[in-house]
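S.K.: The sequence and its predicted three-dimensional model are supplied below.
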Amino acid sequence: MAFLYAHFEEERVSPVTLDVSKIHAELKQIEQEEGVRILYACESGSRAWGFPSKDSDYDVRFIYVRPVEWYLSIFEKRDVIERPISDLLDINGWDLKKALNLFRKSNPPLLEWLQSPIPYLESFSVTEKIRQLSPLTFSPRSTMYHYLRMAKGNFREYLQGDLVKIKKYFYVLRPILACGWIGKYGTMPPMEFEELVEQMLPASTLKEEVYTLLTRKKAGVEFDLEPKISVINDFLERQIAYFEETAKHISDSGEKQDQALDGLFRDALKEVWGS
């Protein structure tokens, strides 16, 4: 590993950055074009997780609300807003009603948005009210299964054989460590990869190898196919097998909170658009 690390150190490249004012301008334009109000917007991808590549997109996700009349219809309407990826900006959002229905099911991507370490906008009180309900609606079992499926899929697709796509280790390690967090604390795991590593891995050769990879990633090194890292592969294989069994027996204590969410939705409409 020392030789490979020294070799890639020579190829450091600074990550490409985007002026945050461009994100704010795009959000304002969406509001004007769609006739909506954006309640909350955040970074949701590898930049929020703490391991962006040099050319990573900005994965901006948002929650919005439409005028009251839009919801008073017998027809089903499109409840997402999406924009084509352009100039490193990948931006899309969910209608508040859709978001709340997913929230009551303990939807992990939405729960990640709500605790993103990189918020871009938070208007009105509704987002904080949703956060306050999170401990009540959180389902350890369904959330663990979400992360376990993610880990299994990436492990199976990218980390088999003697040569592997080395950057994909992050996309298996993070969900597996998230499973460990849920098993230990019974709460939504933090988004930041480094916090998961610190909390879930004891001092060991495994932890050293993970931090070596993270250091290279933060330095802007572009990973290609490399020899697999046996200590990490072995750990992931054991953990996947362990959580496949553990997830069957973990608590599923999340509550729907239907009445509270109905009230929250109505209050948000009044706060945003007036009575």
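M.R.: Received, thanks. Note that the structure is predicted; figures quoted are calculated from it, not measured. Numbers count the residues shown, from 1 in each chain.

S.K.: CA atoms for contacts and neighbours, from now on please.
M.R.: Will do.

S.K.: Could you find the closest non-adjacent residue to residue 151?
M.R.: residue 172 (4.5 Å; Cα to Cα, 6 or more residues apart in numbering).

S.K.: Reduced to three states, what does the one you found come out as?
M.R.: helix (DSSP: H, G, I helix; E, B strand; the rest coil).

S.K.: My guess is it contacts residue 155. True?
M.R.: Yes: between residue 172 and residue 155 there is a contact at 6.1 Å, judged by Cα atoms under 8 Å.

S.K.: So which of the two has more stuff around it?
M.R.: More crowded of residue 172 and residue 155, by other Cα atoms under 10 Å: residue 172, with 25 against 20.

S.K.: can you pull the contacts of the more buried one?
M.R.: 150, 151, 152, 154, 155, 236 (Cα atoms under 8 Å, 6 or more residues apart in numbering).

S.K.: Tell me which helix or strand comes right after the longest helix belonging to the chain.
M.R.: When the chain is parsed with DSSP state H, its longest helix is helix 140-158. Downstream of helix 140-158, the first helix or strand assigned by DSSP states H and E is strand 163-165.

S.K.: tell me what that following strand is packed against?
M.R.: Under the contact criterion of 3 or more Cα pairs under 8 Å, 6 or more residues apart in numbering; DSSP states H and E, strand 163-165 touches strand 225-227.

S.K.: tell me what the strand it packs on is packed against?
M.R.: So strand 225-227, by 3+ Cα pairs under 8 Å, 6+ apart, packs with strand 163-165.

S.K.: Can you list the neighbours in contact with the strand it packs on?
M.R.: 158, 159, 223, 224, 225, 226, 227, 228.

S.K.: among those, which ones are buried?
M.R.: 158, 159, 228 (16 or more other Cα atoms under 10 Å).

S.K.: and which of the residues you listed is nearest to residue 245?
M.R.: Closest approach between these and residue 245, by Cα to Cα: residue 159, at 21.6 Å.

S.K.: Give the closest residue to the closest one in space, chain neighbours not counted.
M.R.: Using Cα to Cα, 6+ apart, the nearest residue to residue 159 is residue 165, at 6.6 Å.

S.K.: Can you give me the distance of that neighbour to residue 61?
M.R.: Residue 165 is 27 Å from residue 61, where distance means Cα to Cα, to the nearest Å.

S.K.: let's bring in a second model and compare:
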Amino acid sequence: MYQSKAWGFASPDSDYDVRFIYVRNKEDYLKLNKNRDVIEWRLDDVLDINGWDIQKALRLLYKSNPTLIEWSMSPMVYKTTPQWEKISGIISQYFLEKTGVYHYLSMAKGNYREYLKTDEVKLKKYFYVIRPILACKWILDKKTAPPMLFSELMNECLDDELKPEINRLLEIKKQTSELGKGKRIDVINDYIEKELAEIEKKADIIENKYNDWEILNKIFLEILEQ
């Protein structure tokens, strides 16, 4: 499970974002023509299903892809396998701080610029800016991948003076189908602008690191032989 339900701030009518990794027949990986490596299926307005081929997933893990890492950390798991448990057991080794910070920083900046700079804003968009900011702060402080749950990020990384306002919005969002529009909340906007500037400065000086293919190649071949 992914997005708002896994993050812990779903509305009553939030859809179900189901994510999975799949493996094709061994022969498919030996063909000259490349197969599509994504399965996308939206059953209705409630169920959104998206899967990645194992080869794509492992290549993205090598690059410390934050989306794949979030999938692996979801608190809501419908089904797992021994093969996936082996992969999830090494994911933390492939987390790169710089990649993670720049991913969440870009997300926060983009959502803030697009949704929260006018006098009237979509209030739910505050969560889509605050969460990636807190994820950046977590990475910079703890040097690990941030947790999925917004409540955990908020408890660890959000300034105490902002918590009552964020909790107020959070309770409204959980209880109503649509948070709706409202006046821009200046105290939150000021916090966002301050944090974005500070995170950008810190991100620039994170040491570049690189992952190794050996473990991933071994896991991939083992999976194909099963």
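M.R.: That came through, no problem. If you're wondering where the values come from, they're calculated on a predicted model, not measured in any experiment.

S.K.: hang on, the earlier thing: residue 165 and residue 61 of structure 1: who's more crowded?
M.R.: residue 61 (23 against 16).

S.K.: Could you find the counterpart of that one in structure 2?
M.R.: Under the alignment (TM-score structural alignment), residue 61 of structure 1 maps onto residue 19 of structure 2.

S.K.: check which helix or strand covers the alignment partner in structure 2 of residue 112 of structure 1.
M.R.: With the correspondence set by TM-score structural alignment, residue 112 of structure 1 lines up against residue 70 in structure 2. In this structure, residue 70 of structure 2 is located in helix 66-72 according to DSSP H and E.

S.K.: That helix vs structure 1, average distance?
M.R.: Once fitted to structure 1, helix 66-72 of structure 2 is off its aligned match by 0.3 Å on average (mean Cα distance after the TM-score superposition for structure 1).

S.K.: Quick check: buried residues in that helix?
M.R.: By neighbour count with 16+ other Cα under 10 Å, helix 66-72 of structure 2 contains the buried residues 66, 68, 69, 70, 71, 72.

S.K.: What residues does the first one make contact with?
M.R.: So the one you mean is residue 66 of structure 2. Counted by Cα under 8 Å, 6+ apart, residue 66 of structure 2 has contacts 99, 100, 103.

S.K.: Please point out which of those structure 1 shares.
M.R.: On the basis of both residues aligned by TM-score structural alignment, their matches' Cα atoms under 8 Å, what survives of the contacts of residue 66 of structure 2 in structure 1 is 100, 103.

S.K.: which one in structure 2 is aligned with residue 99 of structure 1?
M.R.: Match for residue 99 of structure 1 (TM-score structural alignment): residue 57.

S.K.: distance of that match from residue 64 of structure 2?
M.R.: Noted for residue 57 of structure 2: a distance of 10 Å to residue 64 of structure 2, by Cα to Cα.

S.K.: mind listing what residue 1 of structure 2 touches?
M.R.: 16, 17, 18, 19, 71, 74, 75, 76, 77, 78.

S.K.: Show the buried residues in these.
M.R.: 16, 17, 18, 19, 71, 74, 75.

S.K.: Among these, which lie within helices?
M.R.: residue 71.

S.K.: Quick check: closest non-adjacent residue to residue 9 of structure 2.
M.R.: That would be residue 174: by Cα to Cα, 6+ apart, it lies 6.1 Å from residue 9 of structure 2.

S.K.: What is the burial count for the one you found?
M.R.: 17.

S.K.: how close does the equivalent of it over in structure 1 sit to residue 51 of structure 1?
M.R.: In structure 1, the residue paired with residue 174 of structure 2 is residue 218, using TM-score structural alignment. Going from residue 218 of structure 1 to residue 51 of structure 1 by Cα to Cα gives 6 Å.

S.K.: Do a quick rundown of the helices in structure 2.
M.R.: 4-7, 54-62, 66-72, 82-88, 97-115, 127-142, 150-157, 163-175, 186-204, 214-225.

S.K.: Can you give me the stretch of structure 1 that the last one aligns onto?
M.R.: Under TM-score structural alignment, the alignment places helix 214-225 of structure 2 onto residues 259-270 of structure 1.

S.K.: So what touches the matching stretch?
M.R.: Outside stretch 259-270 of structure 1, the residues touching it (Cα under 8 Å, 6+ apart) are 65, 67, 68, 96, 97, 100, 124, 125, 126, 129.

S.K.: For the second one, the count of nearby residues, please.
M.R.: The reference is to residue 67 of structure 1. Neighbour count of residue 67 of structure 1, defined by other Cα under 10 Å: 15.

S.K.: again, but for the fourth one
M.R.: When neighbours are counted by other Cα under 10 Å, residue 96 of structure 1 registers 24.

S.K.: from what I can see it touches residue 65, true?
M.R.: Yes: the pair residue 96 of structure 1 and residue 65 passes the contact test of Cα under 8 Å, sitting 5.4 Å apart.

S.K.: ok, the counterpart of residue 74 of structure 1 in structure 2 to residue 200 of structure 2 distance?
M.R.: The equivalent of residue 74 of structure 1 in structure 2 is residue 32 (alignment by TM-score structural alignment). Distance, residue 32 of structure 2 to residue 200 of structure 2, by Cα to Cα: 43 Å.

S.K.: ok, these two, which is more surrounded?
M.R.: residue 200 (15 against 7).
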